[in-house]
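Trainee: Sequence first, predicted model second:
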Amino acid sequence: MKHLYIKQKVFSISGKFTVKDEQERDVYYVEGSFMRIPKTFSILNDTRHEVALITKKTFSFLPKFFVEAGGREVITIKKEFSFFKARYTIDAAGIEVQGNWWDMDFQIIQQGQVVGKVSKEWFTWGDSYKVQILNEEMETIVFALVIAIDCVKADQAAASSASI
């Protein structure tokens, strides 16, 4: 089992942050595009090679995010039409999310087996999450899904504050 710790910088305009392991070594780098359409987030490994890419679809009635890993699209997160509460669906081949993903407290399940767990770290400056990778073959997919869900949440928060 592997643990990753995501600590986002509160005042980062471009969306850049690092992900650390148990020994506090940088293992992933997440870099968001700044002032570019479509909005993207690149996930780089410790040698700065891109392992996943998250893209927000532009010119869509409802927000939709795509996650690519290994050169192929593996996850789609899309907002469903609803009047009161924001609802999203996650479409990923053989992957299911159970729990409260809006509060970053959930499990990622593949074919009945838990492959990852996510929990929010409380009493920290900025958003901090602990990601447990239970199946290391799924590390990139699990980690990319967590970042994509966080992008969806940030997009929803930005949309809500813009409508006030």
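Mentor: Nice, thanks for sending it over. Numbers count the residues shown, from 1 in each chain.
Trainee: drop to CA atoms for contacts and neighbour counts, all remaining ones
Mentor: OK.
Trainee: helix, strand or coil for the residue most central in space within the chain?
Mentor: Nearest to the geometric centre of the chain sits Ile147, at 1.6 Å (C-alpha atoms, centre = their mean). Assigned with DSSP: H, G, I helix; E, B strand; the rest coil, Ile147 falls in the helix class.
Trainee: Could you do the one 3 residues further on as well?
Mentor: Following three-state DSSP, Asp150 is assigned to helix.
Trainee: What is the burial count for it?
Mentor: By other C-alpha atoms under 10 Å, 17 other residues sit near Asp150.
Trainee: Alongside the first one, take a look at this:
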Amino acid sequence: MELRIKQRVFSWTDTYDVYDEFGEPCYYVQAEFFTFGHQIHVFDKRSGQEVGSIHQRLFRFLPEFEIVVGGRSMGTIRKELSFFTPRYFVDYRGWQVQGDFLGWDYQVYQGERPVMTVSKELFHWGDTYVLRYNDIRDEIPGLLLVIAIDAANCGKD
């Protein structure tokens, strides 16, 4: 299974449209405009209901994000100090993230089980990420993880 995450270029906030493997819109991502740090919400395109959110924890040396689903904290993602390539500590569903974050080519594992791969498509107007996964239960958590890592990579002005 696959999700294609496309960033809207001309937007005041971080905004993404998310498409399924058939090119049908399935989610949209909208960041709040007047906030300190990132406050990002993910909505089901069909129902309009929020399926999860990402909240940046303030007053940290490096970016740290809390992932919330159904009003409950599901885990955190923290950028770690690294000199050459970005690294992340993931306390979320028992997942480990490995790969090239600068090149947006990484894999997510739960123990030895591969959960998903994430890659960035080149030569698009705006960022486009492809999330490939095998289990439908990993779809929304995976989408939230990708958006949180993108927020950590980009920072907030």
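Mentor: Structure received. Not measured: the values here are computed from a predicted model.
Trainee: residues of stretch 143-156 of structure 2 that come out buried?
Mentor: Of the residues in stretch 143-156 of structure 2, Leu143, Leu144, Leu145, Val146, Ile147, Ala148, Ile149, Asp150, Ala151, Ala152 count as buried by neighbour count, 16 or more other C-alpha atoms under 10 Å.
Trainee: Likewise for stretch 60-73 of structure 2?
Mentor: Neighbour counts over stretch 60-73 of structure 2 (16+ other C-alpha under 10 Å) mark Pro63, Glu64, Phe65, Glu66, Ile67, Val68, Val69 as buried.
Trainee: Residues contacting that stretch, please?
Mentor: By C-alpha atoms under 8 Å, 6 or more residues apart in numbering, the residues outside stretch 60-73 of structure 2 that reach it are 51-58, 74-81, 144-145, 148, 152, 155.
Trainee: Also stretch 26-41 of structure 2?
Mentor: Residues outside stretch 26-41 of structure 2 that contact it (C-alpha under 8 Å, 6+ apart) are 12-20, 42-46, 50-58, 151, 156.
Trainee: Could I get the full set of helices for structure 1?
Mentor: Using DSSP state H, the helices of structure 1 run over 139-162.
Trainee: Now do the strands in it.
Mentor: Secondary structure of structure 1 by DSSP state E: the strands cover 2-7, 17-20, 26-32, 40-45, 50-56, 64-69, 72-80, 87-92, 95-100, 105-110, 113-120, 128-133.
Trainee: Please consider this matter closed, and thank you.
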